[in-house]
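Participant: from the sequence below, what's the structure:
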Amino acid sequence: MHILEFEKPVAELEGKIEELRHLSDSGEVNIAEEVSKLQAKVDKLLRTTYAKLTPWQKTQVARHPQRPHALAYIQALIEDFTPLAGDRLFAEDQAIVGGLGRFRGRSVVVIGHEKGHDTDGRIRHNFGMAKPEGYRKARRLMELADHFQIPVVTLVDTAGAYPGVDAEARGQAEAIARSIDAGLNLRVPFVSTIIGEGGSGGAIALATANTVLMLEHSVYSVISPEGCASILWRSGENAKDAAEQLRLTAQDLLKLGVIDAEVPEPLGGAHRDVPMIVQTLGNALEKALGDLSGIEGGVLRARRREKFLEMGKVGLS
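Facilitator: As a prediction, this is how the structure comes out:
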């Protein structure tokens, strides 16, 4: 497992546990009691470490290479998933995946950023950074859901929209704006979850939802800490300082009213127990969709639009 800098004391203890288990497997010694004691120390150290993570450390957890991405949740939670490709204008963008399926007996349209796990996957999905055709595909799927009165679920995990020259030439800003507009105008229940990084317009394009959930160790901000540092301090070395100022953690954003609920992660982060976080998120999504079901479409749209308009009034008198 990839070890983050602040996790090294935990990794040392886990290494000792593995050594003892190897000895036990070879029949040389019975070390069950010693392993149990060390495991208790690991759990305690993880609990104390993760209880006081700084915003920069949470950013590192949100970017953990083994953290589950959109396709992991889709494969585990969505039955009969049928992927839909292309924006019907230019091309298929694999940084955004989406399609139709059934979530615990309920038909849904699912859309998410996919970063990929290995080198080939990351290149194929462009590290979760979508081009205009990705956001136009997302808009197409939202409009499809609206037409057939199917709830929308989105899984947000991107450092930001792809900033390349080709993307800008094809109307990146316009594509993001139209995706945001499509989300705000839906007349069906819309639930979004920040499962890793929620970066800038690339994230909000899929997150103008009635209910916005956020995993405990995810981050969500108008710009990445590195990008913010390069603007304010002219150096990426101040990324830690920028993370502190951006108020990008789930805990800060819940207080500010930017998100609606924080979804707890397994001890040590989502990557340490994928089945548990899948079950926990599934329960949170089920509750959120249940709370929105039965509400008339016009009311859903009006509440969603008012919710985001209210955010702009913070601090104004």
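
Participant: contacts and neighbour counts: CA atoms only from here.
Facilitator: OK.

Participant: give me the buried positions along the helix or strand where residue 245 lies.
Facilitator: Under the criterion of DSSP states H and E, residue 245 resides in helix 239-246. Of the residues in helix 239-246, 239, 240, 241, 242, 243, 246 count as buried by neighbour count, 16 or more other C-alpha atoms under 10 Å.

Participant: so what's residue 142 up against?
Facilitator: 109, 152, 182, 183, 186 (C-alpha atoms under 8 Å, 6 or more residues apart in numbering).

Participant: this one as well, want them side by side:
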Amino acid sequence: MATVAHLDFERAIAEVEEQIDSLRGLARERGLDVSTELRSLERKLHGLKQDTFRNLSPIERVQVARHPRRPYTLDYVEMIFTDWVELHGDRQFRDDASIVAGWARLGGETVMLIGQQKGRDMKENLRRNFGMPHPEGYRKALRFMKLAEKFGRPVVTLIDTPGAYPGIGAEERGQAEAIARNLREMSALKVPTVAVVIGEGGSGGALAIGVADRVLMLENSVYSVISPEGCAAILWKDGAQRDKAARAMKMTAEDLSELAVIDDIIPEPAGGAHSDWEATGARLKEVLQKHLAELGAMETDALLQARLDKFMGMGQWRTGR
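Facilitator: So this is what the prediction gives:
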């Protein structure tokens, strides 16, 4: 993993990390014993990370969710899945690289893994369309969900997108229809489904692979109908009001857990997922296995009824005037 870039509120953390690196370099060059000083700095670093990430504002969590060094879907494939066999194409138009899908093993269980994938540099982002799927991406995802259903295997989706691609070509090829069809079909899949928001969960672009028996979020991920910048531009005609918008939108994992929109929050290491990929992956694997085991023990009819009850129970309903 490359050197981690730092956000504005991580500057104090970055300074201590630089001190630790300098001290280790000096010890190597001169053969000095700096273990006591290192322990002191490492304790200070851990405390700074704990304090900083315990008190993040909603807009700061948005920044963490978008961090360029945050693990993406294919990073988790390497860390916690085995026997990955990627599958391609929607058999209608083309293969959309912003969605990756394929068979994989999680522990000893074969699952269909589907996830949104961003790029690490401009060339890769152009190929992945910055993680914004076209309709063929959603049709590709649905094709492999139905394949998993055919073979009786659970479906795991990893959500990380600013939203579905809003370009003219995508609209001409049926973006809204593709999303709507996925919502309908996912609600009726006869196999266990688990969706995890690992970064950004943007609008219908996220929901199109997010109608699942269990919807989980990493601690510093976000899930909302629109970006805070977009919301601020619409409501206050000023994108700079994004902090106000992020607070009002209740888009953090904690907010959505309180609203019963999600089922579980996966804790991230102190410093966020981008600071420790391995620990984040280990926690994600543990939680996925737990939920898949619980769902796998349910009969199909009970599974479908519980899924229906889950989504019908969201929000507040009022009839009459």
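
Participant: about what we covered before: now the buried residues of helix 239-246 of the first structure in CSV, with distance to residue 173 of the first structure?
Facilitator: Formatted as CSV, the buried residues of helix 239-246 of the first structure follow (distance: C-alpha to C-alpha, whole Å):
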residue, distance to residue 173 of the first structure
239, 25
240, 28
241, 28
242, 25
243, 25
246, 23
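
Participant: pick the one among the residues you listed closest to residue 223 of the first structure.
Facilitator: Set against residue 223 of the first structure, the nearest of the buried residues of helix 239-246 of the first structure by C-alpha to C-alpha is residue 246 (8.4 Å).

Participant: what helices and strands are in contact with the helix or strand following the helix holding residue 245 of the first structure?
Facilitator: The first helix or strand that comes after helix 239-246 of the first structure along the chain, using DSSP H and E, is helix 250-256. Contact partners of helix 250-256 of the first structure among helices and strands, from 3 or more C-alpha pairs under 8 Å, 6 or more residues apart in numbering; DSSP states H and E: strand 261-263.

Participant: in the second structure, which residue range corresponds to the strand it packs on?
Facilitator: Here strand 261-263 of the first structure aligns to the second structure at residues 264-266, judged by TM-score structural alignment.

Participant: ok, now stretch 116-133 of the first structure?
Facilitator: Alignment of stretch 116-133 of the first structure against the second structure: residues 119-136, by TM-score structural alignment.

Participant: kindly report the same for stretch 298-309 of the first structure.
Facilitator: Using TM-score structural alignment, stretch 298-309 of the first structure lines up with residues 301-312 of the second structure.

Participant: for the first structure, what spans make up the helices?
Facilitator: For the first structure, applying DSSP state H gives helices covering 8-25, 32-51, 55-62, 70-77, 119-124, 132-147, 165-169, 172-185, 200-204, 225-232, 239-246, 250-256, 274-292, 297-311.

Participant: between those, which one is closest to residue 100 of the first structure.
Facilitator: helix 132-147 (8.9 Å).

Participant: report the inter-axis angle for the closest one versus helix 172-185.
Facilitator: 20 degrees (axes from the mean of the first three to the mean of the last three C-alpha atoms, to 10 degrees).

Participant: mean shift between helix 132-147 of the first structure and the second structure?
Facilitator: Compared with the second structure after the fit, helix 132-147 of the first structure shows a mean deviation of 0.8 Å (mean C-alpha distance after the TM-score superposition for the first structure).
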